[in-house]
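1. sequence and computational prediction follow.
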Amino acid sequence: MTSKRSDAITKGFERTPQRALLKGTGVPDSQMDRPFIGIATSFTDLIPGHTGMRDLERFIEKGVHSGGGYSFFFGIPGVCDGIAMGHRGMHYSLPTRELIADMIESVAEAHRLDGLVLLTNCDKITPGMLMAAARLDIPCIVVTAGPMMAGRGTEGRRFSFVTDTFEAMARYKAGVIDEKELMVCEDQACPTAGSCQGLFTANTMAILTETLGMSLVRCGTALAVSSLKRRIAFASGERIVKLVQDGITPRQILTRQAFENAIRVDLALGGSSNTVLHLLSIAREAGVELPLKEFDRLSRETPQLASMNPGGKHFMEDLDAAGGVPAVLYQLREKILDNPTLTGPTIKEIIASVAKVDEEVVRPVSDPVRAEGGIAILHGNLAPDGAVVKQSGVSEKMMVFEGRARCFDSEELAMAALMGGNIVAGDLVVIRYEGPKGGPGMREMLAPTAALMGLGLGDSVALITDGRFSGGTRGPCIGHISPEAAEGGPIALVAEGDLILLDIPNRRLELKVDEATLSARRSLWKKPEPKIKGGWLSRYAAMVTSANTGAVLKSE
């Protein structure tokens, strides 16, 4: 390493003012020549997945200094989707992804940092950090803080956040459980620090980060409370200094092969539908062309190998004990493409190192949970630019369904109808004007989808939206419908009582209304007034693109 980015603030008499300010922070002369490593930490007291990060910060810092670097912490905000769910706060969740990427870019460029350790965990924070890494293309390594342990009850029962809070709420409303049992769920659902226990968005993104080669082996599944996570944090601190010295940057790792591998692992595990948005956005920053149709092409040839909570029986702690990401790569080995990683060994070398896989948790390709992957991309006259369904969470009975449209122009109106008993078998709930622009912010719909399941309607009612879903959503729920209603997409033209056909095997979403009727409705449609007219979200709504392109901000 002949020169460093940080030389711009440490070398020459012209940089006397900058060195004075660095000394003002406590940097001694003996450390001025070391690589300057920023540790972007999303620690906060507000999110269970992030409350344990103070501990990991210490180990990353020790690793950086042991490796020969000098570290600087700087803070990155986070939003807990579970806490933000079902009210105005959820408008802000997806937009924070863009803010996080912009903030990391700003700090790293302004201070000429040589490399970054990105300490993250929850839903939009991880993709925001990966977007920044790809955009900056300076040495970076990601540390995901890890999943929480499952709650424990009597007779071996295990509790999880979504099933035992959101769905339990609906079961309580329906009289299936009493207040005492509801309180047990509330007390047991989140027993430790860490991201929620199932294969929700946070844990799916952690797994995909490791698959992409941007974090160390086992980082994606090692529990937040484990000593293994501490050792990974230390090793990541050491590794970033080596990456700076060797000039290894994210775009050398984030290739088309890396994204294809990540999609396959996601499909094999039945992960969150939000990963479609996030992988598209990260690929864009990395300069990799990744069309939406690739998700479906890969889904048709990648079997689902695991039955993970919320739709299945296994928790993240089970996947970690079964061998984590390397175990999934091993089972998919004939379909996985070789690619370098930041860790040193290539993907194929990681696969070759696998000694044993618990095949009860990660099944072989010859004996899959389902023949196709966990995510499907639908098209049709209702979604010309595509829609996304987590088919791993849909029962066989609902893979093909025709229902009567029940139209709601907000999540709140749909939720009131569900909880008021106004949705019955044969209905198809349409929630619109909740897309990237219309929401704004493309709110997650965990509350209505969990209510659907909790009320026992998962095999008789479907739900579609131009918004999106939590990674914890299961059931016949189709999101990301593009174009969205606020852009005049066909979902805006659906009328109460229209018949809609959902055909997941044939990837179709069709509004069974003739074109002449739709044309007449289209001529009467008027663009609605923005729901939020001030602050950051009004600027976001003006700049955000469609869900089928990742809901990224326009660059010009």
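-> Cool, the structure landed.
2. can we go C-alpha only for contacts and neighbour counts from here?
-> OK.
3. can you map out the strands along this protein?
-> Taking DSSP state E to define them, one finds strands in the chain at 36-41, 70-75, 115-120, 140-144, 151-152, 158-159, 375-380, 383-390, 400-408, 427-431, 462-465, 477-482, 499-503, 508-511.
4. contacts for the last one next, please.
-> By CA atoms under 8 Å, 6 or more residues apart in numbering, the surrounding residues in contact with strand 508-511 are 378-383, 494, 498-503.
5. what's the answer for the second one, then?
-> Among residues not part of strand 70-75, those counted as contacts by CA under 8 Å, 6+ apart are 31, 34-43, 61, 64-65.
6. just the buried residues of these.
-> 34-43, 61, 64-65 (16 or more other CA atoms under 10 Å).
7. list just the nearest of the residues you listed to residue 179.
-> Using CA to CA, residue 43 comes nearest to residue 179 of those, at 33.8 Å.
8. contacting residues for that closest one?
-> If you count contacts by CA under 8 Å, 6+ apart, then residue 43 has 50-54, 75-77, 120 around it.
9. leaving out chain neighbours, which residue sits closest to the residue positioned nearest the centre of the chain?
-> Residue closest to the mean C-alpha point of the chain, counted by CA atoms, centre = their mean, is residue 201 at 3.7 Å. Once flanking residues are discounted, residue 201 sits nearest to residue 471: 4.5 Å by CA to CA, 6 or more residues apart in numbering.
10. A further structure is provided below for comparison with the first:
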Amino acid sequence: MQKALRSQQWFGKKGKDGFIYRSWMKNQGLPDDEFTGKPVIGICNTFSELTPCNAHFRELAESVKRGVLQAGGIPFEFPVMSLGETLIRPTAMLYRNLASMDVEESIRANPVDGVVLLCGCDKTTPSLVMGACSVDIPAIVVSGGAMLTGKFQGRDIGTSDVWRFADALKSGALAEELLNSAEGSMCRSRGHCAVMGTASSMACMVEALGLTLPGNAAIPAADSRRKTIAQLSGRRIVEMVAEDLVPSQILTRKAFENAIRVNAAIGGSTNFVVHLLAIAGRIGVPLTLEDFDQLSLDVPLVANIQPSGKYFMEDFYYAGGLPALMNVIAPFLHREVITANGKSVAENITDAVSFNQEVIGTLEQPFREQSGIMVLKGNLCASGAVLKPSAATPQLLQHRGPAVVFEHIEDYKARIDDPDLPVTADSILVLKQVGPKGYPGMPEVGNMTLPAKLLAAGVTDMVRISDGRMSGTGFGTVVLHVSPESADGGLLGLVQDGDIIELDAAARKLTLVVEPAEIERRRAVQQPFESPYARGYVQLYVRHVEQSHLGADFDFLRGGSGSTVTRDSH
């Protein structure tokens, strides 16, 4: 027997309550039979003109609506907070949890039987999935797609080139006028970053988890097939409602393991770690920081995509996209798990092939043996830190050097290009107070631009350590997500100029080489962190955000609350 539609708790009521629920909806021109048992599908839309990556979502939503109507459902689009990575200050990550609450409460409070999650820019994907997991009604994700590859002076460019342009500008190798002319050449179509940055990593994450139709991750935003998959997703969500296929049935421990291994094979963003941990916390799947290291240990880098490789998301799609890559690494995957289309991973990927082994390689001939996420432990990161080896300089993965310390981001900006800064290529740059509480919001400033005088001397990489994050488009030997953070009593807060730090990536160690007695002396005189925020959401954030090794979610949001609304509104 088919489960009763949740929406009928509103539209199926008799008397005054039913009158109110139906009558006001009829001002949109809806006939009586729309309320007699059709599944109601919410389209959760992160459209915003202030989120350039998602600015085409009104059009994408129309494709979803067509699919819903074709399958016999009734679609209703609703907005939720949109997080644009390029504009929001101080960092979009500060508002990920807020957006997830918006999604959760919007779904629970309204008469919807299933939801389509429209997301693209970095934080929109995890925030929508986190919110939907907390309610656990049928849900499917439609990503917005990457922009077309940038074209500048006869070569391909993408977001990762921003960091190269910045270094070249600081070293004097690039004129400001030339940088200005590159702006319109890089972002030349709708969509999110054209490389395997966080947005594309998130799109791959949700497909690897089984929350999308096969092929969703890599279709370019400007390709008509992006609209096609949106329409097919609209059809599919109506079927999912009939089947009562909810996120908790798809998001098993095995699905999370698949996503971790896929992220290793694509050279995905380090931000993947903090977002997947938060999603696992919402759906109730046990997942730890160490899992990311252990589960990706033997998975090589198969996708040759920037920033870890050469090519772009557009090339990845033409080469076969994520189904082809997942077929290549099939021996590492749990192929029996169910996905949003009702089929297993095996059924979705068996016939997928790589059409270009320059872009999607093989297990026998990968682009790099070492991939995934390294999880470091040691006295400097008692609860863990992360490092992306595919983005690092191999020679620096074993390094010992003196610290050059920046107490906060303003200190870094004021002194990094000072010609008198006591720094050499062997130094280790340390940035404090950029973690979840300290900034607040854990911004993407971990891949600090190198000192101008070293760039001018030809230095291209240094070991950099912080409790913040790094853009998924960034690269370098960068230790991130140091936990506990400096503002939460972490040893990072006690590091001083000249202290010797040792990075031993192979041994997964990050050590501050300072005598314990000296550490205790410093701790005894250390001033406790005091947040300057005394009101509003930011105060709530600082009080309740968990550390990065737990996903930086709010402590009161772990687990779900379900879809039941116990009280009527009239």
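-> Cool, got the structure. This structure is a prediction, so every number in the text was calculated from the model and none was measured.
11. any idea what the TM-score is?
-> TM-score for the superposed chains, counting by TM-score structural alignment, normalised by the length of structure 1: 0.95, backed by 549 aligned residues with a CA RMSD of 1.8 Å.
12. which two in the buried ones among the contacts of strand 70-75 of structure 1 are spaced the farthest apart?
-> Of all pairs in those, the most separated under CA to CA is 34 and 43 at 25.7 Å.
13. touching, residue 268 of structure 1 and residue 306? I think so.
-> Yes: at 6.6 Å, residue 268 of structure 1 and residue 306 qualify as touching, with contact defined as CA atoms under 8 Å.
14. those two: which has the busier surroundings?
-> residue 268 (32 against 27; other CA atoms under 10 Å).
15. for the stretch 151-300 of structure 2, which segments count as helices?
-> Counting by DSSP state H, counting those that start in this stretch, the stretch 151-300 of structure 2 has helices at residues 160-171, 176-186, 198-209, 224-243, 247-250, 253-266, 271-283, 289-296.
16. other residues contacting the shortest one?
-> Around helix 247-250 of structure 2, the neighbours that count as contacts under CA under 8 Å, 6+ apart are 132-133, 136-139, 209-211, 283, 337-340.
17. one more pass at 10 Å, please.
-> With contact meaning CA atoms under 10 Å, 6 or more residues apart in numbering, helix 247-250 of structure 2 is reached by 129, 132-140, 209-211, 255-256, 282-285, 337-340, 342.
18. ditto for the last one
-> Outside helix 289-296 of structure 2, the residues within contact range by CA under 10 Å, 6+ apart are 256-265, 272-274, 276-277, 297, 332, 370-377, 383-387, 508, 548-551.
19. quick one on the thing from earlier: okay but the residue nearest to the centre of structure 1 is in contact with residue 209, surely?
-> No: counting by CA atoms under 10 Å, residue 201 of structure 1 does not reach residue 209; the two are 11.9 Å apart.
20. what sits in contact with each of those two?
-> residue 126.
21. where do the helices sit along the stretch 451-570 of structure 2?
-> Under DSSP H, counting those that start in this stretch, the stretch 451-570 of structure 2 gives helices at 452-456, 516-525, 536-544.
22. counterpart of residue 306 of structure 1 in structure 2?
-> Mapped onto structure 2 by TM-score structural alignment, residue 306 of structure 1 lines up with residue 303.
23. swap in residue 40 of structure 1?
-> That one, residue 40 of structure 1, aligns with residue 44 by TM-score structural alignment.
24. quick check: its match touching residue 117?
-> Yes: here residue 44 of structure 2 lies in contact with residue 117, judged by CA under 10 Å, at a distance of 5.0 Å.
25. residue 247 of structure 1: how many residues sit nearby?
-> 15.
26. pretty sure it contacts residue 138?
-> Yes: taking contacts as CA under 10 Å, residue 247 of structure 1 lies within contact range of residue 138: 8.1 Å.
27. distance of residue 380 of structure 2 relative to residue 488 of structure 2?
-> 13 Å (CA to CA, to the nearest Å).
28. more neighbours: which of the two?
-> For residue 380 of structure 2 versus residue 488, neighbours defined as other CA under 10 Å are more numerous around residue 380 (27 against 18).
29. how about the more buried one, what's its match in structure 1?
-> Residue 380 of structure 2 maps onto residue 382 in structure 1, by TM-score structural alignment.
30. circling back: what sits in contact with each of residue 247 and residue 138 of structure 1?
-> 114-115.
31. ok, back up a step: how far away is the match of residue 380 of structure 2 from residue 261 of structure 1?
-> 30 Å.
32. same question, residue 427 of structure 1
-> 38 Å.
33. cool, residue 297 of structure 1 as well?
-> 13 Å.
34. now the counterpart of residue 197 of structure 2 in structure 1: closest residue in space that isn't a chain neighbour?
-> Mapped onto structure 1 by TM-score structural alignment, residue 197 of structure 2 lines up with residue 200. With sequence-adjacent residues excluded and distances taken as CA to CA, 6+ apart, residue 200 of structure 1 is closest to residue 471, at 3.8 Å.
35. ok, the one you found - how many residues close by?
-> Going by other CA under 10 Å, the residues that sit close to residue 471 of structure 1 add up to 26.
36. repeat that for residue 190 of structure 2.
-> Neighbours of residue 190 of structure 2 under the rule other CA under 10 Å: 21.
37. how about the contacts made by the closest residue in space to it that isn't next to it in sequence?
-> If the residues on either side of it in the chain are set aside, residue 190 of structure 2 comes closest to residue 147, at 5.4 Å by CA to CA, 6+ apart. Contacts for residue 147 of structure 2 (CA under 10 Å, 6+ apart) come out as 53, 158, 186-195, 219-223, 312-314.
38. ok, now with 6 Å
-> The contact partners of residue 147 of structure 2, by CA atoms under 6 Å, 6 or more residues apart in numbering, come to 189-192, 194, 220-221.
39. ok, and the most crowded of the residues you listed?
-> Result: residue 194 is most packed of these (other CA under 10 Å), 32 neighbours.
40. quick one on the thing from earlier: the residue nearest to residue 200 of structure 1 touches residue 270, doesn't it?
-> No: the criterion here is CA atoms under 6 Å, and residue 471 of structure 1 misses it with residue 270 at 10.0 Å.
41. do you know how far the equivalent of residue 535 of structure 1 over in structure 2 is from residue 344 of structure 2?
-> Under the alignment (TM-score structural alignment), residue 535 of structure 1 pairs with residue 536 of structure 2. Going from residue 536 of structure 2 to residue 344 of structure 2 by CA to CA gives 45 Å.
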